[in-house]
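A.B. asks: Let me see the structure of the following:
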Amino acid sequence: MTARWGAPAPDGVRHLLRADHHPARAVACPHCGAHAHAPCTTISGRRRLPDPPHPSRITAWARATAVCPTCQVAPGTECHNGGWALPGGAVHPARQTEAEVTA
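C.D. replies: The predicted structure is shown next:
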């Protein structure tokens, strides 16, 4: 018996199908717990929310993908100010702008 949906789609096709979504959907949402590539939901998980995703998801995406021009940290590293991490895992506005430009 064959699978219901057939063979999995190649990465190039998947990328084209997701092209109209915000690039921050590539990471999981720390606010609502939505999985990567899934839309954000209400906290209870009952309703899907339209784009744009939660601000904390956009911050997590910028931290994971972009180098910060302000504090010169690599992707995946928290931004800092004077040696101390920014409160709440925030990123510098320049890092978020850099992530949007490179997306």
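A.B. asks: contacts and neighbour counts: CA atoms only from here.
C.D. replies: Will do.
A.B. asks: how many other residues sit next to Ala19?
C.D. replies: Neighbour count for Ala19, taken as other CA atoms under 10 Å: 10.
A.B. asks: Another for comparison:
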Amino acid sequence: MPDSIRHILRAKQHPARAVECPHCGAVAHRPCRSQSRTRIMTQPHPSRISAWVRLTACCPVCQVEPGVPCHLDGRELRDGAVHPRREAEAREVAA
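C.D. replies: Below you'll find the predicted structure:
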């Protein structure tokens, strides 16, 4: 099935589920799990959302293109974080 149709069918899911979760290791299109792997999370982990944002949107604050981590004064943000404006742009693109 083409990715464009697959994403339309999964419209109820958070778009960050399209990437692998660096926190819990959940594969693409599968829900995040707790660290003990006993509970399925209703929302993706923040690090998964950040990974998705990095792959899909340009950052209007630090002027980087998709795939490049955000930076502040030449240093990468802690723990792979992204600027809030970049996350807002990614949500607009996904909508």
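A.B. asks: Overlay the chains and give the TM-score.
C.D. replies: After superposition, the two chains reach a TM-score of 0.90 (TM-score structural alignment, normalised by the length of the second structure), with 93 aligned residues with a CA RMSD of 1.2 Å.
A.B. asks: Starting from Ala94 of the second structure, give me the distance back to the aligned partner of Leu16 of the first structure in the second structure.
C.D. replies: The equivalent of Leu16 of the first structure in the second structure is Ile8 (alignment by TM-score structural alignment). To Ala94 of the second structure, Ile8 of the second structure is 11 Å away according to CA to CA, to the nearest Å.
A.B. asks: quick one: which of these two has more around it?
C.D. replies: Ala94 (14 against 10).
A.B. asks: tell me which element whatever residue of the first structure lines up with Pro69 of the second structure is part of?
C.D. replies: Mapped onto the first structure by TM-score structural alignment, Pro69 of the second structure lines up with Glu78. Of the helices and strands defined by DSSP states H and E, none includes Glu78 of the first structure.
A.B. asks: Report how many residues lie close to Glu78 of the first structure.
C.D. replies: The tally of other residues near Glu78 of the first structure (other CA under 10 Å) stands at 20.
A.B. asks: Tell me if I'm right that it and His92 touch.
C.D. replies: No: using CA atoms under 8 Å as the test, Glu78 of the first structure is too far from His92 to be in contact (9.7 Å).
A.B. asks: coming back round to it: so the match of Pro69 of the second structure versus Asp11 of the first structure, what's the distance?
C.D. replies: The value you get for Glu78 of the first structure to Asp11 of the first structure, if CA to CA is used, is 29 Å.
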